[in-house]
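Q: with the sequence up front, the predicted model follows.
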Amino acid sequence: MNNDFNSLKEDIKSFNIELSTKQIEQLDKYFELLVDWNNKINLTAITEFDDVCKLHFVDSISSAKFFDFTKRDLSLVDIGTGAGFPGIVLKIVFPNLHVTLLDSLQKRISFLDEVISKLELNEEGSIKTVHGRAEDFSDSKKGELREKFDIAVSRAVARFSTLCEYDLPYVKKGGHFIAYKGDKGIEEVDEAKNAIFLLGGKIKSVDEFNLPNSDIKRTICIIEKVQNTSSKYPRKAGVPQKKPL
């Protein structure tokens, strides 16, 4: 291992998390694969090691400051996972999670499948990839993943009102949707109050903070699923983004 993870380990300590040697090795391999594949397909504009650690790895783990991922057998779906943030990182740090990574681009799915294989993350089938659009697998008539998960997460995907229609249909009643937002998170949640209500959600918490040892502002928004989502939602592919609730 050629990379120095001391800064990342210090950052993660602020979330009361200690990373094992194995977890550091997995993150190191993840970084190497990310940079290698990024030469072939566009995964991220962030490729410098320190920036990946802070802006992808630490950012992905930051939700653990506000939500307990340590309960056994929690199921989590990462909608619009892209290069695997936050889903892959959360799986590394919390091996107990049963993770589904959903993305609309097959090339990214191929990258994620290699990451899962090379990092040996798939013990007992506890992580898998799904190729498709968010609206496809939570449809009320044929959506095989509708209301199947304890947790749905999304990071850097869409405005919050649109995200709610993407994510909340996947969440079981009593589960949670966790959105990673920037410094406009509170404003976006306020705009999305109608969408949250219509989709069966209730605002549990909205927390603004800086990433550790930086002035980079982030917001973690947690929505509790208090009612089953109406069969009217999600609307057909493309509509949630064009016409947010």
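A: Received the coordinates, thanks. Numbering: from 1, shown residues only.
Q: could you use CA atoms for every contact and neighbour count after this?
A: Will do.
Q: all helices of the protein, in order?
A: Assigned by DSSP state H, the chain shows helices spanning 6-13, 21-38, 49-52, 59-61, 87-93, 106-118, 160-167, 185-191, 193-198, 239-242.
Q: most tightly surrounded among the ones you listed?
A: helix 160-167 (a mean of 26; mean count of other Cα atoms under 10 Å).
Q: elements contacting that helix?
A: Under the contact criterion of 3 or more Cα pairs under 8 Å, 6 or more residues apart in numbering; DSSP states H and E, helix 160-167 touches strand 149-155, helix 185-191, helix 193-198, helix 239-242.
Q: show me how far it is from its chain's centre.
A: For helix 160-167, the separation from the chain centroid amounts to 13 Å (computed by Cα atoms, centre = their mean, to the nearest Å).
Q: for stretch 111-122, same thing?
A: The answer for stretch 111-122 is 17 Å, by Cα atoms, centre = their mean.
Q: ok, and what's touching that stretch?
A: 26, 29-30, 33, 37, 83-84, 91-92, 95, 127-129 (Cα atoms under 8 Å, 6 or more residues apart in numbering).
Q: any chance of the helices and strands packed on helix 160-167 in a markdown table, plus distance to residue 5?
A: Output for the helices and strands packed on helix 160-167, formatted as a markdown table (distance: least, Cα to Cα, whole Å):
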| stretch | distance to residue 5 |
| --- | --- |
| strand 149-155 | 23 |
| helix 185-191 | 29 |
| helix 193-198 | 39 |
| helix 239-242 | 38 |
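Q: alongside the first one, take a look at this:
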Amino acid sequence: MEHRQWLESAAAELGISLQPHQLDQFARYYERLVEVNKTMNLTAITEENDVYIKHFYDSLTLAPLLPAESIQSLIDVGTGAGFPGIPLKIAFPHIRLTLLDSLNKRVTFLKELAEDLGLEGVEAVHRRAEEAGRQPRFRESFDVATARAVARLNVLSEYCMPFVRVGGIFAAMKGAGVLEEISEAQSAISRLGGGSIRDELLSLPEGKGDRHILLVQKNQPTPKKYPRRPGIPAKQPL
């Protein structure tokens, strides 16, 4: 089965209907990713089948859990090559998407990619999460803050929770072995205004691995002292 046909079918199983122009956007995304990756380290995964499963499909697994149809704004923290933010934006064009990364070269790539794919309502921001999380235009202004494989959960929560509005969701996309992370992060998440951690387990197709999506609803505003200054969350986790 052709990759675009496979993605169309796999997305349908998630309840996502991808139209031909959206499948074209994913195909172009793959082309640009591989092309730019020759001169910039965007991803270690470049084989087409693996990109479609481990990047595109994996990103879309978040959609039915949010649910994506009802959210208006999402920030992807430490987005790297644009995962999961860009695939979610392709599938749900109404989402106002902010892509945050600390490396300017990646941010430049993402700006060019969004223009190339014809995506509107996408902002790529070159800034550390600890800095952006204190800025009024970003702080507590998103329905969802998400990140994929950026840091351990107790650190990641301090990066992401300040962006989430009260009533919104912090969604951490993780690989296997997260039970220890969950137990060590609950105190931090509570201090940052979050509730209990919901762990959704799924397996990628073709035996490509297990994934955990950790979902936290924000119940109270994050105290003004968080996030702490750059580098401190990683050195001294809550």
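A: All right, it came through fine. Bear in mind the structure is a predicted one, so any value in this text is a computation, not a measurement.
Q: TM-score, when you put one on top of the other?
A: Once the chains are overlaid, their TM-score stands at 0.96 when taken by TM-score structural alignment, normalised by the length of the second structure; 237 aligned residues with a Cα RMSD of 1.3 Å.
Q: related to what we said a few turns ago, wait, which of the helices of the first structure is closest to residue 230 of the first structure?
A: helix 193-198 (7.7 Å; Cα to Cα).
Q: so the closest one corresponds to what in the second structure?
A: Using TM-score structural alignment, the residues of the second structure aligned to helix 193-198 of the first structure are 186-191.
Q: that stretch vs the first structure, average offset?
A: With mean Cα distance after the TM-score superposition for the first structure, stretch 186-191 of the second structure departs from the first structure by a mean of 0.5 Å once superposed.
Q: nearest to residue 170 of the first structure, out of the helices and strands packed on helix 160-167 of the first structure?
A: strand 149-155 (6.0 Å).
Q: which part of the second structure lines up with stretch 98-106 of the first structure?
A: Against the second structure, stretch 98-106 of the first structure falls on residues 96-104 (TM-score structural alignment).
Q: so which bits of the matching stretch are buried?
A: 96, 97, 98, 99, 100, 101, 102 (16 or more other Cα atoms under 10 Å).
Q: from these, which is closest to residue 192 of the second structure?
A: residue 100 (20.0 Å).
Q: surely the closest one meets residue 124?
A: Yes - using Cα atoms under 8 Å, residue 100 of the second structure makes contact with residue 124 at a distance of 6.0 Å.
Q: overlap in contacts, the two.
A: Common contact partners of residue 100 of the second structure and residue 124 (Cα under 8 Å, 6+ apart): residue 107.
Q: just to revisit the earlier point, report the two of the buried residues of stretch 96-104 of the second structure separated the most.
A: Set against one another by Cα to Cα, those have their most distant pair in 96 and 102, with a gap of 20.1 Å.
Q: what count of nearby residues applies to residue 209 of the first structure?
A: Number of residues near residue 209 of the first structure (other Cα atoms under 10 Å) recorded here: 14.
Q: what does it align to in the second structure?
A: Match for residue 209 of the first structure (TM-score structural alignment): residue 202.
Q: excluding its backbone neighbours, what's nearest that match?
A: For residue 202 of the second structure, ignoring the flanking residues on the chain, the nearest one in space by Cα to Cα, 6 or more residues apart in numbering is residue 211 at 5.3 Å.
Q: give the contact list for the one you found.
A: 173, 174, 175, 176, 201, 202, 203, 204.
Q: can we see that at 6 Å?
A: Counting by Cα atoms under 6 Å, 6 or more residues apart in numbering, residue 211 of the second structure touches 174, 175, 201, 202, 203.
Q: PyMOL command for the buried members of the residues you listed?
A: In PyMOL syntax, the buried subset of the contacts of residue 211 of the second structure is picked out as below (16+ other Cα under 10 Å):
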select buried, resi 174
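Q: before we move on, back to that, pull the most distant pair out of the contacts of stretch 111-122 of the first structure.
A: Of all pairs in the contacts of stretch 111-122 of the first structure, the most separated under Cα to Cα is 37 and 95 at 24.3 Å.
Q: which outside residues touch stretch 135-150 of the second structure?
A: 73-77, 133, 160, 162-165, 168-174.
Q: do that again at 7 Å, thanks
A: Residues outside stretch 135-150 of the second structure that contact it (Cα atoms under 7 Å, 6 or more residues apart in numbering): 71-79, 132-133, 160, 162-165, 168-174.
Q: mind checking which of those are buried?
A: 71, 73-79, 132-133, 160, 162-165, 168-174.
Q: okay, and which of those map to strands?
A: The strands, defined by DSSP state E, take in 73-77, 164-165, 168-174 from these.
Q: going by distance to residue 237 of the second structure, which of those residues wins?
A: Proximity of those to residue 237 of the second structure was ranked by Cα to Cα; the top entry is residue 172 with 16.5 Å.
Q: quick one: map the closest one onto the first structure.
A: Match for residue 172 of the second structure (TM-score structural alignment): residue 179.
Q: give me the distance between residue 178 of the first structure and residue 168 of the first structure.
A: 10 Å (Cα to Cα, to the nearest Å).
Q: swap that for residue 33 of the first structure, please
A: For residue 33 of the first structure, the distance to residue 168 of the first structure equals 31 Å [Cα to Cα].
Q: next one: residue 40 of the first structure
A: Distance from residue 40 of the first structure to residue 168 of the first structure, by Cα to Cα: 33 Å.
Q: which of those two has more residues huddled nearby?
A: The residue with more neighbours, out of residue 40 of the first structure and residue 168, is residue 168; 33 against 9, by other Cα under 10 Å.
Q: for the more buried one, give me its contacts.
A: Contact partners of residue 168 of the first structure, counting by Cα under 7 Å, 6+ apart, are 177, 199.
Q: and it, what's its match in the second structure?
A: Here residue 168 of the first structure is matched to residue 161 in the second structure, going by TM-score structural alignment.
Q: again with residue 116 of the first structure
A: When the second structure is aligned by TM-score structural alignment, residue 116 of the first structure is paired with residue 114.
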